[in-house]
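Chemist: A predicted structure for the sequence below; I have some questions about it.
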Amino acid sequence: MPDLLTEFEHEEVIAAEAKEYHPRRMVLNMGPQHPSTHGVLRLKLELDGETVVKAEPDIGYLHTGIEKEFESKKYQQAVTLTDRIDYLSNLSNNFCYALAVERLLEIEIPPMAQWMRVMLVELTRLNSHLVWLGTHALDIGAMSMFLYCMREREDILRIFEMFSGQRMMTSYIRIGGLALEPPRGWHKRITTFIDAFPSKVDEYEDLLTENRIWIGRTKGVGVMSVPDMLEWGVTGPMLRAGGLKYDARKENPHSSYEHFDFEIPTRQESDVYARYRVRVEEMRQSARIVKQAIDGMPSGRWTADAPHVVLPDRDKMKTEMEALIYHFKIVTEGFRVPEGAVYQVVESPRGELGYYVVSDGTAYPYRVFVRGPSFGNLQATPKMVEGTLLADVIASIGSMDFVLGDSDR
């Protein structure tokens, strides 16, 4: 009989015969769920027994479209969008966006506002690391740690509420300074918290650092080399846990960070345990920065002297015609930003956070692109988990400390 197979069908048959057959392998969908994948992350895992042969991450969708929303918001209105990109370190996003726009506007921020920003951003780092440590330990089976970490996080959220009236989406760092004058009693409230915090970190370490079960689940797990991490775009504590001493607060000082004395923790092992040790030490260093900010807080204005950008005091608005006019124009029309483009980087709790802001001279951003550290870190998932056990996947992806809103923008 003549060969009735088409050329395309011939190629399919040849490909099927050439394909290696693995009777022991299975494909498993892991996630999306809490806990373990921490949101809308889905991992497609190909398993040989309990060993991961291949991993494909799918970051899912949060349907926010925040980068596109920037284009329909006035510059000051867009601050509320930055809160929702990384909801565990919203002030870091406020901070980076404000710095980028201020560079375009060429306005100078008073020392008091700069130091206050540093203090609040470091409290945000503590808040984020506490959530990471509590949930990461819970993923691996250490329930007590979650309760301990939430205890301190609650104190930080109450401080944020004291400053802004909001616990999470504070929008407190604004273009030109701060949203509101720091409240009365803030000095005592933060001092009380930060003086006690190092002893709380000691408690965390007493529970985990020498714990044989914790060590067994984290040491030698999720190892990545520094060249691999650089190739995949990994930044932050993961990179420092491999021995690369890079931190934007030191490399590109901003908002008076050059006046603060702190260390950049590093390790060499580049595994889950090393990332835990780095973040714990980062909490101690952030507490150290907050303490310095409290003790050395400059006096003066908490907003820039830029009436065309910063809303006037409400008392002046009610008594001075010029202040009322500025208030009306800023609220109704916004403020124009000179044409240009700028890329601003800060060190978020997860790594390098960058805002690329393009202005066309109007009161609305022409384009805002966010370089979220979680997206870069998640790219490295296959490199980290392939060849490890299924149970180790939980520990490995937990050590990344990603936020899915930081990935899908």
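Modeler: Received it, and whenever you're ready, just let me know what you need. Numbers count the residues shown, from 1 in each chain.
Chemist: contacts and neighbour counts: CA atoms only from here.
Modeler: Will do.
Chemist: just the buried positions in the strand or helix carrying residue 154, please.
Modeler: Using DSSP states H and E, residue 154 maps to helix 143-164. Neighbour-count burial for helix 143-164, counted by 16 or more other CA atoms under 10 Å, picks out 145-146, 148-150, 152-153, 156-160, 162-164.
Chemist: nearest to residue 101, of those residues?
Modeler: Nearest to residue 101 among the buried residues of helix 143-164, counting by CA to CA, is residue 164 at 21.5 Å.
Chemist: contacting residues around the closest one?
Modeler: Residues in contact with residue 164 (CA atoms under 8 Å, 6 or more residues apart in numbering) are 170-172, 179-180.
Chemist: mind listing the strands in the stretch 151-300 of the chain by residue range?
Modeler: 173-174, 177-178 (DSSP state E, counting those that start in this stretch).
Chemist: using JSON lines, lay out those strands together with mean neighbour count and distance to residue 227.
Modeler: Formatted as JSON lines, these follow (neighbours: other CA atoms under 10 Å; distance: least, CA to CA, whole Å):
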{"stretch": "strand 173-174", "mean neighbour count": "26", "distance to residue 227": "36"}
{"stretch": "strand 177-178", "mean neighbour count": "26", "distance to residue 227": "39"}
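Chemist: helices and strands around the helix ranked longest in the chain, which ones?
Modeler: In the chain, with assignment by DSSP state H, the single longest helix is helix 111-140. Secondary-structure packing of helix 111-140 (3 or more CA pairs under 8 Å, 6 or more residues apart in numbering; DSSP states H and E): helix 90-105, helix 143-164, strand 177-178, helix 272-296, helix 390-398.
Chemist: which of the ones you listed sits closest to residue 31?
Modeler: helix 390-398 (10.8 Å).
Chemist: one more structure, for comparison:
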Amino acid sequence: MDIQYQYHPDHLKNSEPTVYSAEGLKSEEMLINLGPQHPSTHGVLRLEVISDGEVVKDVVPHLGYLHRCFEKHAESVPYNQVIPYVDRMDYVAAMNSEHAYAMGVERMLGITDKIPKRVEYIRVLVAELNRLASHFVAIGTYGLDIGAFTPFLWVMRDREHIQRLLEWASGARMLYNYIWIGGLFYDLPVGFEERCASFSKYLKPKLKDLENLLISNKIFIDRTAKVGTLPLDLAINYGVTGPMLRGSGLKFDLRRVDGYSVYPELDFEVPIGSGEMGEVGDCWDRTWVRFRECEESVKIIDQCLERLTSDCKRTRDFDPREVVPKKIRPKAQDLYVRAENPKGELGFFFRADGRADQAIRCKARACSFVNLSVLPEISRGYMLSDLIAIMGSLDVVMGEVDR
């Protein structure tokens, strides 16, 4: 039985301590603010933590510190001028977000079948490069959150190669404005395919090194296995998507389920969590799924490069104005389009009135926002140190949360 000693006020006269049982003591809950300027909150997120000593009783996320006003911007400017605002939501995976938005407007215009195959393969190529870069940030900073410094340096080194490739194609390192409605800002630079193929060859053994250093590391497994377990039914009820949902054991990937762009023509697997090191849906499973998706993205990149250098060679520069009217005015309609971003399902709801060249309503379904909403459910009862591990396993970007 746990005991606590408390001396009688007149302890000088009575040197015998009074013994109280732990069951008879009422513990005090503490209110702890984690963030909004804390590196482990991955941006300006404030977590209001109610703890009983070291045990988390409840967590309340507070948002709104980085409000992008994306939806009102998208309703105030023409469709083609929204792309830079899309970049600033999930700024770690801007290419993927651009791809989803451009597909939505193209479907409203009915020009999806007019997009050349080369353009589609380039879109998938740069989106998968950006998926790699996003997962590198997620895995590297996650290791940093729980005390592993070297993996962060390794993934940032390899991510720099991707940043340089995307900068070469678009002119920007982070906010690309590259995938346009009806096409691309410009075709790939001459020699891009060869340099990208060299990067793919370089990266494959580096991923194996990363797996040995971090993913299979006993300390990392002990810190993440059986921590923050997200049951599949809870994930579905909360609308969780992406690696978090697949980490809970459901093989749901929009690249397969919806089969958009040229993904149906490509060969890749959809990894899911299996509870190999702990429980299905724990922090380790979510990290393992992201790591395996990096390997699958390399396979997709290789296939895109093969098509771009054989069936879809460069013939002439493609001008989006050939298929997109000068004034983009879709017919009156409501449309929802979604795509598989590195963090989950990014969706855009459009409402067009047939007269204006901007949407009268544009709603973004941000995967980071939805995934963050499940944090209180999977944090209760764990230690404060585990809360950092759980938070990092969500891989949220606050620009998308506060969109």
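Modeler: It's in. Remember, it's a predicted structure, so these values are computed and weren't measured experimentally.
Chemist: identify the residue nearest the residue most central in space within structure 2 in space, chain neighbours excluded?
Modeler: Closest residue to the average C-alpha location of structure 2: residue 343 at 2.5 Å, with CA atoms, centre = their mean. Leaving aside its chain neighbours, residue 343 of structure 2 sits nearest to residue 242 (5.3 Å; criterion: CA to CA, 6 or more residues apart in numbering).
Chemist: that neighbour: neighbour count?
Modeler: By the measure other CA atoms under 10 Å, the count of residues near residue 242 of structure 2 is 25.
Chemist: tell me the counterpart of it in structure 1.
Modeler: Residue pairing (TM-score structural alignment): residue 242 of structure 2 is matched to residue 236 of structure 1.
Chemist: my guess is that match contacts residue 247, does it?
Modeler: Yes: contact criterion CA atoms under 8 Å: residue 236 of structure 1 and residue 247 qualify, at 7.2 Å.
Chemist: between the two, what contacts are shared?
Modeler: Joint contacts of residue 236 of structure 1 and residue 247 (CA under 8 Å, 6+ apart) are residue 347.
Chemist: what sits against the residue nearest to the centre of structure 2?
Modeler: So residue 343 of structure 2 contacts 241-244, 367-368, 395-396 (CA under 8 Å, 6+ apart).
Chemist: how do those residues look in structure 1, which are kept?
Modeler: Contacts conserved in structure 1 for the contacts of residue 343 of structure 2, counting by both residues aligned by TM-score structural alignment, their matches' CA atoms under 8 Å: 241-243, 367-368, 395-396.
Chemist: give me the buried subset of the residues you listed.
Modeler: Listed as buried from those are 241-243, 367-368, 395-396; burial here means 16+ other CA under 10 Å.
Chemist: any chance of these in JSON lines, with distance to residue 384 of structure 2 too?
Modeler: JSON lines is the format used below for those (distance: CA to CA, whole Å):
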{"residue": "241", "distance to residue 384 of structure 2": "25"}
{"residue": "242", "distance to residue 384 of structure 2": "26"}
{"residue": "243", "distance to residue 384 of structure 2": "24"}
{"residue": "367", "distance to residue 384 of structure 2": "25"}
{"residue": "368", "distance to residue 384 of structure 2": "22"}
{"residue": "395", "distance to residue 384 of structure 2": "18"}
{"residue": "396", "distance to residue 384 of structure 2": "19"}
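Chemist: out of those residues, which is nearest to residue 102 of structure 2?
Modeler: Set against residue 102 of structure 2, the nearest of those by CA to CA is residue 367 (17.7 Å).
Chemist: what is the aligned counterpart of that closest one in structure 1?
Modeler: Match for residue 367 of structure 2 (TM-score structural alignment): residue 373.
Chemist: what about that match, distance to residue 190 of structure 1?
Modeler: In this view, residue 373 of structure 1 and residue 190 of structure 1 are 28 Å apart by CA to CA, to the nearest Å.
Chemist: that older thread, in helices, which of the kept ones among the contacts of residue 343 of structure 2 fall?
Modeler: Per DSSP H, those map to helices at 243, 367-368.
Chemist: okay, the helices and strands packed on helix 111-140 of structure 1 in CSV with distance to residue 203 of structure 1 next?
Modeler: CSV is the format used below for these (distance: least, CA to CA, whole Å):
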stretch, distance to residue 203 of structure 1
helix 90-105, 27
helix 143-164, 9
strand 177-178, 34
helix 272-296, 11
helix 390-398, 21
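Chemist: which stretch of structure 2 lines up against stretch 336-343 of structure 1?
Modeler: On the basis of TM-score structural alignment, stretch 336-343 of structure 1 is assigned to residues 329-336 in structure 2.
Chemist: in that stretch, which residues are buried?
Modeler: Using 16+ other CA under 10 Å as the test for burial, stretch 329-336 of structure 2 gives 329-330, 336.
Chemist: quick one on the thing from earlier: average offset between the longest helix of structure 1 and structure 2?
Modeler: Mean deviation of helix 111-140 of structure 1 relative to structure 2 after superposition (mean CA distance after the TM-score superposition for structure 1): 0.6 Å.
Chemist: what range in structure 2 matches that helix?
Modeler: Under TM-score structural alignment, the match for helix 111-140 of structure 1 is residues 117-146.
Chemist: ok now that stretch, how far from the chain's centre?
Modeler: How far stretch 117-146 of structure 2 lies from its chain's middle: 9 Å, per CA atoms, centre = their mean, to the nearest Å.
Chemist: now stretch 75-90 of structure 1
Modeler: On the basis of CA atoms, centre = their mean, stretch 75-90 of structure 1 sits 12 Å off its chain's mean C-alpha point.
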